[in-house]
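Participant: the amino acid sequence is not available; the structure is as follows:
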């Protein structure tokens, strides 16, 4: 069974560069997760309270038989739980649902907080203080953020003591936020990209299809390989075992520099996930 390369975080922990994403609205399959863990060598699973599948993931992990210390489990704190006390309560509740004593990575899910009468910055700072304490206690082996832009990270750097270990943001051929990626790397924040297939929209692009033919690979493998080759921690989602296996078979080939550049020119600033409070209720 193959082992995936790691990315070293600023605290020296190593996260597998390829993981399996989960989601709500039918985005979870027990059998597919068990297959990914048992047959594909997946050891990095990404979830969130918002997705509503933490308890299901606990059952899948248990059935897989993979020891806890071989897994990297990420979950996320929903903005409705932001705040010092509520963040700690939410983290412990996630651990209970996941059936674990600690999290490998805990992320603030969105930068916008939506707390009446309080600034987003103040709420983020208070919430981050709770995450820092849980990190110091060992409840979270690493802490980070998701969907944070450069101004949010700059404020958190001023207001907090621990620089986020990870920033998880939308990243695919049509959405390449390189200024944010480079800022994160300068600050020691590992960049993790979700939605690497652009919700399937990249799979029929003529260039991606042509490269798939050139390399004898699938379109999804081209997209994932391109992301990984850019040193982006990548978490494709799938509920189909055959697709998960396909998505994991991306370490036996390399895209030529010219082809990397050609995919790099596909950026149109197309965002499939929009920041903002209305989405939280969607």
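Facilitator: Received the coordinates, thanks. Model, not experiment: these values are computed from the prediction. Numbers count the residues shown, from 1 in each chain.

Participant: from here on, just use CA atoms for contacts and neighbour counts.
Facilitator: OK.

Participant: which residue ranges form the helices in the stretch 51-200 of the chain?
Facilitator: All helices of the stretch 51-200 of the chain, identified by DSSP state H, counting those that start in this stretch, fall at 54-64, 84-98, 120-137, 150-159, 178-186.

Participant: among those helices, which is nearest residue 237?
Facilitator: helix 54-64 (14.0 Å; CA to CA).

Participant: could the helices of the stretch 51-200 of the chain go into TSV alongside distance to residue 227?
Facilitator: TSV is the format used below for the helices of the stretch 51-200 of the chain (distance: least, CA to CA, whole Å):
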stretch	distance to residue 227
helix 54-64	26
helix 84-98	29
helix 120-137	29
helix 150-159	21
helix 178-186	12
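
Participant: give me the neighbour count for the closest residue to residue 183 other than its chain neighbours.
Facilitator: Closest residue in space to residue 183, ignoring its immediate chain neighbours: residue 150 at 7.2 Å, by CA to CA, 6 or more residues apart in numbering. Look at residue 150: counted by other CA atoms under 10 Å, it has 14 neighbours.

Participant: against residue 106, how distant is residue 17?
Facilitator: 17 Å (CA to CA, to the nearest Å).

Participant: among the two, which residue is more densely surrounded?
Facilitator: residue 106 (29 against 19).

Participant: could you find the closest non-adjacent residue to that one?
Facilitator: Using CA to CA, 6+ apart, the closest residue to residue 106 is residue 143 (4.9 Å).

Participant: wait, what's in contact with that neighbour?
Facilitator: 105, 106, 107, 131, 132, 135, 164, 165, 166 (CA atoms under 8 Å, 6 or more residues apart in numbering).

Participant: then this one, side by side with the first:
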């Protein structure tokens, strides 16, 4: 699937549009750093911001947005906020955890709220309580979604088996699955599952934790396009209709990462990058979580 280079959002199964480009805020710690990154992102045209309870920056992200939106001529309704339930709050503490995220961000509602991890912090990945905890967390998210506090709900780091389990039991289907995705990890099975169920597949770690920007094939495609390796990797994803969440604290890099909607990769370049798929994961692996 290839989308026009000018397309900048994707339609969720809730009817809402989610920007294809968002700022990942993992490792953005401290108000000064968060403020600087959010300011640079808004100036560069970002309208989506991704946080999580485990990032410990929800309060700073919310405060920065409230201070900066007027400066950039925007309001709350113009932006899309994602956050995630921490693994320590999976199950019985899910309501407390979700309400804490809402309180910390203090933006009235959260556009997309995800279960961050299919397991439970402090439990073995093979603990038989994991499926029940996931189900309880999902019921909590469904309740808050019905109340309008969470406009869309979804999951992160779920495997095909976790997705199928959820789809068989949920009342409200997930709007998004957010997982690691880049040319070395094309996630074909997961993408097919998402397509089958009408779930938006969203990418994190599009640059392979920075490792892929020095990959010879990526560098050659970038040279051929007259673009940076990071722009090429991000474009490879969004050209397939897959939203991306590049993270950076560097204002210049944040600006550069936004320049992915004014060019298109050729079919040959797309195929060359996709040909790097080897199932390599740089991040969390949930395949052992039952």
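Facilitator: Looks like it arrived, so ask away. Keep in mind that this is a model prediction, so the values were computed, not measured.

Participant: sorry, back to before: just put the contacts of residue 143 of the first structure in a markdown table and tack on distance to residue 258 of the first structure.
Facilitator: Compiled in a markdown table, the contacts of residue 143 of the first structure are given as follows (distance: CA to CA, whole Å):
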| residue | distance to residue 258 of the first structure |
| --- | --- |
| 105 | 35 |
| 106 | 37 |
| 107 | 35 |
| 131 | 42 |
| 132 | 42 |
| 135 | 42 |
| 164 | 33 |
| 165 | 31 |
| 166 | 29 |
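
Participant: most neighbours of all those, which one?
Facilitator: For the contacts of residue 143 of the first structure, neighbours tallied by other CA under 10 Å; top is residue 106, 29 neighbours.

Participant: that one contacts residue 78, correct?
Facilitator: No - the criterion here is CA atoms under 8 Å, and residue 106 of the first structure misses it with residue 78 at 10.8 Å.

Participant: which parts of the stretch 1-150 of the second structure are strands?
Facilitator: 9-11, 17-19, 23-24, 48-50, 80-85, 112-115 (DSSP state E, counting those that start in this stretch).

Participant: so how far is residue 7 of the first structure from the residue mapped onto residue 115 of the second structure from the first structure?
Facilitator: In the first structure, residue 115 of the second structure lines up with residue 108, judged by TM-score structural alignment. Computed as CA to CA, the residue 108 of the first structure to residue 7 of the first structure distance reads 20 Å.

Participant: next up, the contacts around the alignment partner in the first structure of residue 24 of the second structure.
Facilitator: Aligning on TM-score structural alignment places residue 24 of the second structure opposite residue 21 in the first structure. Residues counted as contacts of residue 21 of the first structure (CA under 8 Å, 6+ apart) are 45, 46, 47, 194, 235, 236, 237, 238.

Participant: how does it look with 10 Å?
Facilitator: Neighbouring residues of residue 21 of the first structure by CA atoms under 10 Å, 6 or more residues apart in numbering: 27-28, 33, 44-48, 74, 194-195, 234-239.

Participant: from memory the match of residue 115 of the second structure sits against residue 50, does it?
Facilitator: No - if you go by CA atoms under 10 Å, residue 108 of the first structure and residue 50 don't touch, sitting 11.5 Å apart.

Participant: what do the two both touch?
Facilitator: Shared contacts of residue 108 of the first structure and residue 50, counting by CA under 10 Å, 6+ apart, come down to 75, 76, 77, 78, 79.

Participant: in JSON lines, list those along with neighbour count and distance to residue 280 of the first structure.
Facilitator: Formatted as JSON lines, those follow (neighbours: other CA atoms under 10 Å; distance: CA to CA, whole Å):
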{"residue": "75", "neighbour count": "24", "distance to residue 280 of the first structure": "17"}
{"residue": "76", "neighbour count": "24", "distance to residue 280 of the first structure": "14"}
{"residue": "77", "neighbour count": "25", "distance to residue 280 of the first structure": "13"}
{"residue": "78", "neighbour count": "19", "distance to residue 280 of the first structure": "9"}
{"residue": "79", "neighbour count": "22", "distance to residue 280 of the first structure": "9"}
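
Participant: residue 277 of the first structure: which of those residues is nearest?
Facilitator: Nearest to residue 277 of the first structure among these, counting by CA to CA, is residue 79 at 9.4 Å.

Participant: how about the residue nearest to residue 106 of the first structure, what's its match in the second structure?
Facilitator: By TM-score structural alignment, residue 143 of the first structure lines up with residue 153.

Participant: look up how far residue 181 of the first structure lies from the residue nearest to residue 183 of the first structure.
Facilitator: 9 Å.

Participant: now residue 206 of the first structure
Facilitator: 26 Å.

Participant: kindly report the same for residue 242 of the first structure.
Facilitator: 31 Å.

Participant: contact partners for residue 158 of the first structure?
Facilitator: residue 125.

Participant: what's it aligned with over in the second structure?
Facilitator: Per TM-score structural alignment, residue 158 of the first structure is aligned with residue 168.

Participant: hmm, back to that, residue 206 and residue 181 of the first structure - which one has more neighbours?
Facilitator: The residue with more neighbours, out of residue 206 of the first structure and residue 181, is residue 181; 21 against 10, by other CA under 10 Å.

Participant: residue in the second structure paired with the more buried one?
Facilitator: Using TM-score structural alignment, residue 181 of the first structure sits opposite residue 191 in the second structure.

Participant: does residue 270 of the second structure touch residue 217 like I think?
Facilitator: No - counting by CA under 10 Å, residue 270 of the second structure sits too far from residue 217 to count as a contact (11.1 Å).

Participant: so which of the two has more stuff around it?
Facilitator: Neighbour comparison, residue 270 of the second structure and residue 217: the larger count goes to residue 270, with 21 against 17 (by other CA under 10 Å).

Participant: tell me which element the nearest residue to the more buried one once chain neighbours are set aside falls in.
Facilitator: Spatial nearest neighbour of residue 270 of the second structure, excluding adjacent residues (CA to CA, 6+ apart): residue 236 at 6.4 Å. Residue 236 of the second structure is part of helix 229-238, with elements assigned from DSSP states H and E.

Participant: buried stuff in the helix or strand following that helix?
Facilitator: Downstream of helix 229-238 of the second structure, the next assigned helix or strand under DSSP H and E is helix 251-257. Neighbour counts using 16 or more other CA atoms under 10 Å place 251, 253, 254, 255, 257 of helix 251-257 of the second structure among the buried residues.

Participant: I'd like the residues you listed laid out as JSON lines, including distance to residue 228 of the second structure.
Facilitator: JSON lines is the format used below for the buried residues of helix 251-257 of the second structure (distance: CA to CA, whole Å):
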{"residue": "251", "distance to residue 228 of the second structure": "16"}
{"residue": "253", "distance to residue 228 of the second structure": "10"}
{"residue": "254", "distance to residue 228 of the second structure": "13"}
{"residue": "255", "distance to residue 228 of the second structure": "12"}
{"residue": "257", "distance to residue 228 of the second structure": "9"}
